[in-house]
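In: Could you look at this predicted model? Sequence included:
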Amino acid sequence: MGDQAELDQCPESVKEALENGDDALIAEKVKEYLEKQEQVPLNIAVTGESGSGKSSFVNAFRGVDNKDENAAATGCVETTTEVKSYNHPKYPNVTLWDLPGIGTTKFRADEYLEHVEFKKFDFFIIISADRFRENDAKLAQEIQKMEKKFYFVRTKIDHNMQDEERSQRDFNEENTLDRIRKNCTEGLEKLHIPSPKVFLISNFEPHQYDFERLCHTLEEELPQHQQHVLLLALPNISQEICNKKRKILKAKIKYCALMSAVGAAVPVPGTSVAVDGGITLKFVRKCQDVFHVDGVKLLHSLIKEPVESGKKMTVDLILRVLSSSVVFTSLIVAEEGTRFIPIFGIPIAMALSSIATYTALTFFLDKFTEAAQKANMKAVGLGTQV
């Protein structure tokens, strides 16, 4: 954190603590900053007629199976009569709201928005399994009046592709997708929605079609403080999303390293190592949640040990993995040895502790990213090489 460019990028509260040289205040402000980032709310409204697949979309977006106990109820009959909220399983600050289809209520479009308390939503996803209808267009127009964003999502595209392939002698997937997208767009324009944003998706095959394009569009159009929240909560549907997640987590490592340096300022043998273990454990658990990777299985594979049933992620397991690294072990030994050197020992120990933590967290981040990318490649049928 000594680099001036990095110091300039620090939040003001952390920068002030660094400039004052107050170790306790530095630790407090870094902790506050990281926790505040975890608490940024994101509220996504999802609406559509019965049988459109909106509840399945809510589940797919959260990476939850339709059969999961935390899944939104699905079915051809309208199962949503009131607004229902579904928190992301790993990020409670991210909430998808399953709204009743406007056609199933007694409200006009403007009254409907008041009924569902539209002000709390950051944007709206309007879903249909075939063509978008007048009610969808009226709702979009009212949302626009309220200066909120909305996106049209056409679901069950996988079914359409199967039907078209069976019935067309010269079937071409790209041409068929373009035709469906054009039909949806022209239909909405006739209903007075200029330049509508239409995305063709399959809730059961999010790696295909426009799911990634939808995610990219949402990311671009969200305020910056919510972009990271969205990206970390997304399922790993592409290599690009995995890489973006890695970039976000990599930016947090310098703050974790700073916390480690502060811990090394305490002149008690083993204190910093304990702090580093706790910091690293928390970061590794974060990587598990972000990349949807079995961390215990991954870490055991790194030390070539079988995984016993019921094993949990622990500091001991993490340190065993790191102990196989000569560089990391050398840094820890050097840190413990230098903290008692008169005058210069503590600053040297702080620097070494910061470097050791930065090195360890980057190592684990790379391993989790690689595992997520391999899983993604396997899911899209491209093998496991990355």
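Out: Okay, I see it. Keep in mind that what you see is a predicted model, and the values were worked out from it rather than measured.

In: contacts and neighbour counts: CA atoms only from here.
Out: Will do.

In: for the stretch 1-150 of the chain, what spans make up the helices?
Out: Ranges of helices within the stretch 1-150 of the chain are 4-9, 12-20, 23-38, 54-62, 109-115, 134-145, based on DSSP state H, counting those that start in this stretch.

In: most neighbours per residue, which of the ones you listed?
Out: Comparing these by mean neighbour count (mean count of other CA atoms under 10 Å), helix 54-62 ranks first with a mean of 25.

In: The helices of the stretch 1-150 of the chain into JSON lines, with extra columns for distance to residue 316?
Out: Conversion of those to JSON lines gives the following (distance: least, CA to CA, whole Å):
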{"stretch": "helix 4-9", "distance to residue 316": "32"}
{"stretch": "helix 12-20", "distance to residue 316": "31"}
{"stretch": "helix 23-38", "distance to residue 316": "24"}
{"stretch": "helix 54-62", "distance to residue 316": "31"}
{"stretch": "helix 109-115", "distance to residue 316": "52"}
{"stretch": "helix 134-145", "distance to residue 316": "52"}
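
In: Any idea which of the ones you listed gets closest to residue 83?
Out: With distances scored as CA to CA, the stretch of the helices of the stretch 1-150 of the chain nearest to residue 83 is helix 109-115 (9.2 Å).

In: contacts for that closest one?
Out: By CA atoms under 8 Å, 6 or more residues apart in numbering, the list of residues contacting helix 109-115 from outside reads 102, 105, 135, 138-139, 142-143.

In: now with 6 Å?
Out: Residues lying outside helix 109-115 but in contact with it, judged by CA atoms under 6 Å, 6 or more residues apart in numbering, are 139, 142.

In: mind checking how far that helix is from the chain centre?
Out: A distance of 30 Å separates the C-alpha centroid of helix 109-115 from that of its chain, computed with CA atoms, centre = their mean, to the nearest Å.

In: take a look at this one as well, against the first:
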Amino acid sequence: MGQLFSDTSKNEDRGDLESSFTAYFRNTKKESKIITQETIDSIELHLTKGNIQGANSIIRDVLKNIDNIPINVAVTGEFGVGKSSLINALMGVGPEDEGAAEVGVVQTTMRRTAYKHPKIQTLTLWDLPGIGTVNFPPKDYLEKVKFQEYDFFIIVSATRFKSLELDLAKAIRFMKKNYYFVRTKVDNDLENEKQCNPRTFDREKAMQKIRSICVNIFNQNNMDAPQIFLISNSNLSDYDFPVLMDTLVKDLPAQKRHNLMLFLANITEAAIERKRNSVQQTIWLEACKAGLLATVPVVGILRDDVEKLKEKLNHYRVLFGVDDASLEAIAKDSQVPVEELKKMIKSPYLLENEGETLGEMFFKYMEKFASATGGPVATGLYFRKTYYLQYLFLDTVTEDAKVLLRQI
């Protein structure tokens, strides 16, 4: 969870507040931070001067921007290369789910088509026609697909990257946008290779052969070969899909990183953990905004707090794919009864019993937290009970997501 707390209890010590804030983000990896270093420095400066209101004002604006800032991802390539399947994989939906990109429909290649992420409404994936099609000749392509709207491009092929696609990459790079080459249907290629050479088949050598073919195409066109991601849309956890997700997150500006991390599919435990770390930062910032010097109240949790906690828990369950709707979808795909899935996890039952049980839950978590960090007090900061419990909810849904990933 990170070293949020130490053994100092001076609630009015603003220097300690600055130290705590600085330590928290120092221990957060640069590629995982959801706020810029400039913003961190500005908050620290206000804390140094004892300007709590100024610090909170910046935090409030940061959280508002994080929730509302749009991300637009362009996916382009010829018909039949698996663009729609890749878009659905990125959104974590099946081809028959509501809002999914239609797989194998020619018409979608004739215009740019927007797909809103079902859980992260600020994220839009755009299915773009391949460059060089009748309505999108090379000289007009970037203008017609509204190039400036996208944060980055994913150029998709199922065979060899064509010269027009390489020219597109050059133009994107010249315009100072990021692009990524994705080679899909690798599982089909490996299966064909295995059938042709059953006795001598070597998966790693076959993968290297595919990469070499791609690299040679770039060399033949006088381009330095970029990183090429070999993926299978039907088996996301295998091949390079997790590496692609890591790269997209790392390359985005900090203020857009949070929403992108939230939409990552739960294909590996590392992806789930990254999502947890991102949400954890928002909880910590929310706690600071709500009252940097607030002490833990000695009275019980208020009814309004309980309602808000219910909303938070449900929100986290949705983000981590352990809500009731997600469990039903998993049960259908895996042919495991929903009841069996619920027996494996804890989050659906966290708030079944309220009142004293919720208070007991808080104090048990406080003990666990103190044991992990060396003490419940942090450089003059006490978080309110509700924020401690949000950490508990987050840890619980994170573990639930990992349990389902291992079991299904």
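Out: Sure, I can see it. This one's a predicted model, so the numbers in the text were calculated from it and none came from an experiment.

In: ok, residue 74 of the first structure - contacts?
Out: residue 55.

In: what do we get in the second structure for it?
Out: Using TM-score structural alignment, the equivalent of residue 74 of the first structure in the second structure is residue 103.

In: Pull up the gap between its match and residue 84 of the second structure, please.
Out: Distance of residue 103 of the second structure to residue 84 of the second structure, given as CA to CA, to the nearest Å: 5 Å.

In: Same question for residue 402 of the second structure.
Out: As it turns out, when the distance is counted by CA to CA, residue 402 of the second structure lies 27 Å from residue 84 of the second structure.

In: do the same with residue 173 of the second structure
Out: As defined by CA to CA, residue 173 of the second structure lies at a distance of 24 Å from residue 84 of the second structure.

In: Ok, residue 247 of the second structure next?
Out: 21 Å.

In: Just give me the neighbour total for residue 219 of the second structure.
Out: Burial of residue 219 of the second structure is recorded as 12 neighbouring residues (other CA atoms under 10 Å).

In: Residue 159 of the second structure now?
Out: 15.

In: from what I can see residue 73 of the second structure touches residue 123, true?
Out: No: counting by CA atoms under 6 Å, residue 73 of the second structure does not reach residue 123; the two are 7.9 Å apart.

In: between these two, who's got more neighbours?
Out: Regarding residue 73 of the second structure and residue 123, a neighbour count based on other CA under 10 Å identifies residue 123 as having more, with 22 against 19.

In: Now which residue in the first structure aligns to residue 320 of the second structure?
Out: Under the pairing rule here (TM-score structural alignment), the equivalent of residue 320 of the second structure within the first structure is residue 291.

In: Run through the residues that contact that match.
Out: When the contact criterion is CA under 6 Å, 6+ apart, the partners of residue 291 of the first structure are residue 372.

In: Please determine how far it is located from residue 272 of the first structure.
Out: For residue 291 of the first structure, the distance to residue 272 of the first structure under the criterion CA to CA works out to 28 Å.

In: hey, where'd the strands end up in the first structure?
Out: 42-48, 84-87, 94-98, 123-128, 149-154, 198-200 (DSSP state E).

In: just checking, what residue in the second structure corresponds to residue 41 of the first structure?
Out: Correspondence of residue 41 of the first structure to the second structure, assessed by TM-score structural alignment: residue 70.

In: State the distance from the residue nearest to its match when sequence neighbours are not counted to residue 69 of the second structure.
Out: On the basis of CA to CA, 6 or more residues apart in numbering, the spatially nearest residue to residue 70 of the second structure that is not a chain neighbour turns out to be residue 122, at 4.6 Å. Counting by CA to CA, the gap between residue 122 of the second structure and residue 69 of the second structure amounts to 7 Å.

In: who's more crowded, the two?
Out: The residue with more neighbours, out of residue 122 of the second structure and residue 69 and counting by other CA under 10 Å, is residue 122; that gives 18 against 13.

In: Number of residues surrounding residue 370 of the first structure?
Out: 20.

In: What does it correspond to in the second structure?
Out: Using TM-score structural alignment, the equivalent of residue 370 of the first structure in the second structure is residue 399.

In: what about that match, distance to residue 408 of the second structure?
Out: Separation of residue 399 of the second structure from residue 408 of the second structure (CA to CA) stands at 14 Å.

In: what's the answer for residue 103 of the second structure, then?
Out: Computed with CA to CA, the distance linking residue 103 of the second structure and residue 408 of the second structure is 25 Å.

In: For burial, what's the neighbour tally of the residue nearest to residue 296 of the first structure when sequence neighbours are not counted?
Out: Counting by CA to CA, 6+ apart, the nearest residue to residue 296 of the first structure once its immediate chain neighbours are dropped is residue 313, at 5.6 Å. Using other CA under 10 Å, the number of residues around residue 313 of the first structure comes to 16.

In: And residue 212 of the first structure, by the same measure?
Out: Taking other CA under 10 Å as the neighbour definition, residue 212 of the first structure ends up with a count of 21.

In: swap in the one 3 residues further on?
Out: Residue 215 of the first structure is surrounded by 16 other residues when neighbours are defined as other CA under 10 Å.

In: What lines up with it in the second structure?
Out: Taking TM-score structural alignment, the alignment pairs residue 215 of the first structure with residue 245 from the second structure.

In: Please name the nearest non-neighbouring residue to that match.
Out: With CA to CA, 6+ apart as the criterion, residue 245 of the second structure has its nearest non-adjacent residue at 7.2 Å, and that residue is residue 264.

In: just wondering, since we're on residue 167 of the first structure, how far is it from residue 315 of the first structure?
Out: If you measure residue 167 of the first structure against residue 315 of the first structure using CA to CA, the figure is 58 Å.

In: and what of residue 356 of the first structure?
Out: If you measure residue 356 of the first structure against residue 315 of the first structure using CA to CA, the figure is 15 Å.

In: Comparing these two, which shows the higher neighbour count?
Out: Remark: of residue 356 of the first structure and residue 315, residue 356 carries more neighbours, 24 against 18, as counted by other CA under 10 Å.
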